[in-house]
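Asker: Pasted the sequence and its predicted model underneath.
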Amino acid sequence: MKKVLGKDSTCSIARSLEVFGDSWSLLIVREAMVAGSTRFQEFREALGIAPNILAKRMAALVDEGLMERRAYQEPGVRARDEYVLTEAGRSMAPVIAALAAWGRTYRPRPDGTSPRFTSDDSGTVARLAFVTEDGDRVPPARLTARRFEDLVVD
């Protein structure tokens, strides 16, 4: 049975947290996105996560369509699975970037690291921004959030 968060479980944020409500799931996606990890052992070593927890989170990410399990086999070794981000998983880039930017600003550490996103074409650093339909940037302090019905895109 799927967990339901809060009174208003129809909210898109609550629906997202049903998938990403624990830190391990986001950190797995971060490792796949930033470090290019695809193999179970790579995730284990990078995160220091227990294998049973990692297996459960990886299975959930596959079930939710954020990662895809693919078989691979190195010469002389039994076949194993690797985990590759799907389009839905790669679309988490703005979320990962927003968390990174927030952490750099509000939780800085002298020994900290932080992913930065760059254009594949030019190598130019890309920054997150709220942009109006006219192309104007709006600072977060000048935004108001309100609930609207989801737009269904065919």
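Answerer: Looks like it arrived, so ask away.
Asker: make it CA atoms for all contacts and neighbour counts henceforth
Answerer: Will do.
Asker: what sits against N52?
Answerer: Neighbouring residues of N52 by CA atoms under 8 Å, 6 or more residues apart in numbering: there are none.
Asker: what kind of secondary structure is it in?
Answerer: Here N52 is recorded as helix under DSSP: H, G, I helix; E, B strand; the rest coil.
Asker: Take this one as well and set it beside the first:
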Amino acid sequence: MTVLQGVLADRDSWSAVGRCPIEKTMALVGTKSAMLIMREAFYGTRRFDDFARRVGITKAAASARLAELVDAGLLTKQPYREPGQRAREEYVLTTAGLDFMPVVWAMFEWGRKHLDGSPLRLTHLGCGADTAVVLRCAAGHDVGPDELGVAVTRT
């Protein structure tokens, strides 16, 4: 179990409502279509129609989710033009979007393990070994759930 430290240890003296990073992240990407758009962006999808088709949502839903993800800074729009066509925009992962991908991969791994036993695997292209999403401290130690603390820091 995660250990709440310092002022957080007294659960009745504080509330995370409106200030929790999990809550704020879910407000941005807490829909199925937003998560699947992020997956598709990481797989290389860039065009609006491709997002709608690959995620299996209406164009109106794709438009709304893509706009939210751009506003959140996870995707950015870049212009492109095919010969003989009008200028359009495609969607590209930002640095923040790339930083979000371990969340998507953690969900992938959890779902594979606990829901469907999918034959899909995340592998290291360099050697072919399976990969895992892990928590690691700045000193390089893997951190298990019973070794994790949450504390308030002043920046």
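Answerer: Yep, it's here. No experiment lies behind these values; they were computed from the predicted model shown.
Asker: Does A16 of the second structure fall in a helix, a strand, or a coil region?
Answerer: Applying three-state DSSP: A16 of the second structure is coil.
Asker: Could you report the separation of it from K24 of the second structure?
Answerer: From A16 of the second structure across to K24 of the second structure, the span is 11 Å (CA to CA, to the nearest Å).
Asker: And for V3 of the second structure?
Answerer: According to CA to CA, V3 of the second structure and K24 of the second structure sit 21 Å apart.
Asker: Also Y80 of the second structure?
Answerer: From Y80 of the second structure across to K24 of the second structure, the span is 32 Å (CA to CA).
Asker: Return the residue of the first structure aligned against L36 of the second structure.
Answerer: Here L36 of the second structure is matched to L27 in the first structure, going by TM-score structural alignment.
Asker: Is that match located within a helix, as I assumed?
Answerer: Yes: the assignment for L27 of the first structure (three-state DSSP) places it in a helix.
Asker: who's in contact with it?
Answerer: L47.
Asker: On the three-state scheme, the residue located most distally from the centre of the first structure is what?
Answerer: Here the first structure reaches farthest from its C-alpha mean at G76, the gap being 33.9 Å by CA atoms, centre = their mean. Here G76 of the first structure is recorded as coil under three-state DSSP.
Asker: aligned partner of it in the second structure?
Answerer: So G76 of the first structure corresponds to G84, using TM-score structural alignment.
Asker: can you give me the helices for the second structure?
Answerer: 21-29, 32-42, 48-55, 59-71, 95-111 (DSSP state H).
Asker: so what's the residue positioned nearest the centre of the second structure up against?
Answerer: Geometric centre of the second structure, nearest residue: F100, 3.9 Å, by CA atoms, centre = their mean. Residues in contact with F100 of the second structure (CA under 8 Å, 6+ apart) are L74.
Asker: residue in the first structure matching it?
Answerer: Counting by TM-score structural alignment, the partner of F100 of the second structure is M92.
Asker: residues near E82 of the first structure, how many?
Answerer: 18 (other CA atoms under 10 Å).
Asker: What of R65 of the second structure?
Answerer: Count around R65 of the second structure with other CA under 10 Å applied: 19.
Asker: And it? What does it align with in the first structure?
Answerer: Aligned counterpart of R65 of the second structure in the first structure: R57 (TM-score structural alignment).
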